[in-house]
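Engineer: return a 3D structure for these sequence lines:
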Amino acid sequence: MAVSRLDLDAYLSNLLKVDQFNDYCPNGLQIEGSLTIERIVTGVTASQRLIDEAIAHNAQAILVHHGYFWKGENQAIAGIKRSRIATLLEHDINLFAYHLPLDAHETLGNNVQLANELGWNISGNLPKSLALYGRVDGMETGATLQRKLSEALDYDVQHIGEQNDEIETVAWCTGAAQDELERAIDAGVDAFVSGEISERTVHLALESGVHYFAAGHHATERGGVRALGAHLAQQFNVDVQFIDLPIPV
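Structural biologist: Reported below is the predicted structural model:
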C-alpha cells in the first residue's frame, strides 16, 4: 500500500497539533521528495547515516525527531548540510521532522513513551513545561532507579544523589531538558530524569536534594518516533522501519 506525501503531511500536522507549538525549527515536511510513499524509515536524527539507511531500504520518506533548519544556525546550504540535502534530493526522499510536538504528544510523545517503558504513573505536567511528573512503580532507591533506566534504555545512565535514598515521585523530560530540573525542584518531587546533563545541573541536584538521572539524549528520544512509525504503519498500511543509530550522549 502507499500514501501520498500531501496526505501524510496533513495527517501528521493534525495528529501532532503542530500549529500549537512555537518551536526552534519547522515541524512537518522539511525536504520534498516523491509524491507517493510506500516505505518510511524512522529514526531520532536525520544524520547522513540515517539517510544512507533509508536509501538502502528503498524508502521514499524519512521521519525523525531532529531534522534541519534550526534557529540560530548558519542558514547557508553548505558543507555537511549541503551533502545531506543533496543526497535526499538525488534519491527523491521526503524528510519529515517533528520536534516539540513529538515530545509533547499525549500518547505517542517521547515523555509518555518513557513513562510507559518504566511503568510510571503520570499525574500531569509541571507548570509551564512539557515535563511530566508522577509516581514510580512501587518503591525505588537511587541505585535501583539508575539500574532500571540503564536496562530499559540500554544506556549507562548517570545518577546524581545518594544511592540508598528512597524515591517515590519523579518528573521527567527527554532530550536536552536539564534546566527543567528547577521546575522539578519547585514541584517537590524526589527525582528528575532527562537526557543530558550540564555542570550547573550537578550543583542544583546536590544542593536541592532532588536526584538527577541523565539517561541520554538519543536514548530517551527513541520512543516517540518509534511509536509514531508504528502508528503510521497501522493507519496507512505502509512499510515502516525504525533504524536505531545510538550515540554516546
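Engineer: for the rest of this, base every contact and every neighbour count on C-alpha atoms.
Structural biologist: Will do.
Engineer: okay, the residue in the chain sticking out farthest from the centre and L95: tell me how far apart.
Structural biologist: In the chain, counting by C-alpha atoms, centre = their mean, N164 sits farthest out from the average C-alpha position, at 29.8 Å. Taking C-alpha to C-alpha, to the nearest Å as the measure, N164 falls 46 Å from L95.
Engineer: give me every residue that touches the residue nearest the centre of the chain.
Structural biologist: By C-alpha atoms, centre = their mean, the chain has its centre lying nearest to E221, at 2.8 Å. Neighbouring residues of E221 by C-alpha atoms under 8 Å, 6 or more residues apart in numbering: V44, H65, N110, T174, G175.
Engineer: and for comparison, fold this next one:
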Amino acid sequence: MVELKEIVSKLDAEFDINSFGKDASFSRFIPRVYDPLNFDWQTAFEKNFVELFNGLMLKGNSTVEKVFLAVFPTDKVLERFIEESNSGDLLFMHHPLLMECGDPKGKWGQGFVPIKEKYINKIKKKNLSIYTCHIPLDCHKKLGTNIAIAKELNAQILVDDTVNAKNEYVLYCNIEKTNTSNLISVLKNTFEIPYVDFEGQELDNIQKVAIVAGCGDVVDWMKEAEENGVQAYITGEIHCHIDNDYGKQKYKQMMEYASNTSMSLIGVSHSASEFLVHKTLMKDWFEKNFNIETVLIPQEKWWL
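Structural biologist: All right, here's what the predicted structure looks like:
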C-alpha cells in the first residue's frame, strides 16, 4: 500500500503541473461538454483540478494498492477499472475526457465526449481516484509521449538540432535507414494496430523523422518538418476525422497539403500513439518510485 498523497505529490512535482497553468484544451472542453448536461463538474472534481485541468481529478481512499494506466476514459476502460480495482486504487490517464477521433477506414468520431455520470458515481462510491496529465506529459523531457516513441524505435534524438527547441510538440530524430513499407510494418507491430493512416510519398530512403504523439494533423508542423529535411512524419493522427465543420475543414486542409508533400505521412491512431508511454516509461516510473502493482488498460479499439 502507498499513500495517495505521496503519489499525487510526486506526480505533481515530476510533471511540474503548476507551472503549466490552465490546460489550454481541457479548460475549454470540460465546460463545453458538461455544462449542457447540467452536471456540476466543478463540485464533482477536485479543487486543484478545476483550476488547472491536470492533476488529481477524483479523490478516493487515502491508500493505493494498484495503479491502472490508460489514455482515454472510454466506457470499457472505466468499467474495467471499476471492476478490477480495490477501494483506493488509482487510474492514471492522459486525458480527462474521451475524444472520438474517428477511424480512417470506418466511422468518423464526434470529438470530445464526457465521462458518463454513472461512472463518476461508481468511482466515488468505490472510493477510487483518477489523476490525469495532458500537456505536462506530452512535453516531459524524459517521460514524454514523443520520447517513448523515439525510445521504442531506437531513434537518435537530434539534441544538437535547434529545430527541437522550436516546437515542444514535435520531436526530430534519426532512425536506421529504412523505407516506407518497412517503417509502416515496424509501427504496426510497435503500436499493435491493424493498419495505419497514410498519405504522401512511398520512399526508399528514410532516415530523418518527426514524431508527434496524439494530434499531429497540423499542416504548419508538417511543412516545417519537410523544410527541415524530414522524410517521414509519424503521428497519432495525420487527418482529423471528427464529424463536424471543424473536422471537415481540417481534413480538407490536410488533403491539399498531402497531395504535394515529399514526405511519408503515417498515423498510428491517437490513443495507440499515447498508450506507449503508459506501457513503457510510466509503468516503470510507478513501479520504481513506489514498488506498486501496475495494470495496463489498452483501449478496446485503437481507431475510435
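Engineer: now the TM-score, please.
Structural biologist: Comparison of the two superposed chains (TM-score structural alignment, normalised by the length of structure 1) gives a TM-score of 0.88, and 240 aligned residues with a C-alpha RMSD of 2.2 Å.
Engineer: skipping adjacent residues, who's closest to D204 of structure 2 in space?
Structural biologist: N179 (4.4 Å; C-alpha to C-alpha, 6 or more residues apart in numbering).
Engineer: tell me the counterpart of the one you found in structure 1.
Structural biologist: The pairwise alignment with structure 1 assigns N179 of structure 2 to T141, based on TM-score structural alignment.
Engineer: who are the packing partners of the biggest helix by length in structure 1?
Structural biologist: Once structure 1 is assigned using DSSP state H, the helix that runs over the most residues is helix 222-236. On a contact count with 3 or more C-alpha pairs under 8 Å, 6 or more residues apart in numbering; DSSP states H and E, helix 222-236 of structure 1 meets strand 39-45, strand 61-66, helix 100-104, helix 110-118, strand 239-242.
Engineer: helices of structure 1, start to end?
Structural biologist: Using DSSP H, the helices of structure 1 run over 5-15, 48-56, 79-90, 100-104, 110-118, 142-153, 181-187, 199-208, 217-220, 222-236.
Engineer: adding mean neighbour count and distance to I247 of structure 1, write those out as a markdown table.
Structural biologist: Formatted as a markdown table, those follow (neighbours: other C-alpha atoms under 10 Å; distance: least, C-alpha to C-alpha, whole Å):
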| stretch | mean neighbour count | distance to I247 of structure 1 |
| --- | --- | --- |
| helix 5-15 | 15 | 27 |
| helix 48-56 | 17 | 12 |
| helix 79-90 | 15 | 18 |
| helix 100-104 | 24 | 19 |
| helix 110-118 | 21 | 17 |
| helix 142-153 | 18 | 12 |
| helix 181-187 | 18 | 23 |
| helix 199-208 | 14 | 20 |
| helix 217-220 | 25 | 7 |
| helix 222-236 | 20 | 12 |
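Engineer: got CSV for those helices, with distance to R135 of structure 1 too?
Structural biologist: Listed next are the helices of structure 1 as CSV, based on distance: least, C-alpha to C-alpha, whole Å:
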stretch, distance to R135 of structure 1
helix 5-15, 28
helix 48-56, 36
helix 79-90, 42
helix 100-104, 19
helix 110-118, 10
helix 142-153, 12
helix 181-187, 13
helix 199-208, 19
helix 217-220, 18
helix 222-236, 20
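Engineer: among those, which is nearest C25 of structure 1?
Structural biologist: helix 100-104 (9.2 Å; C-alpha to C-alpha).
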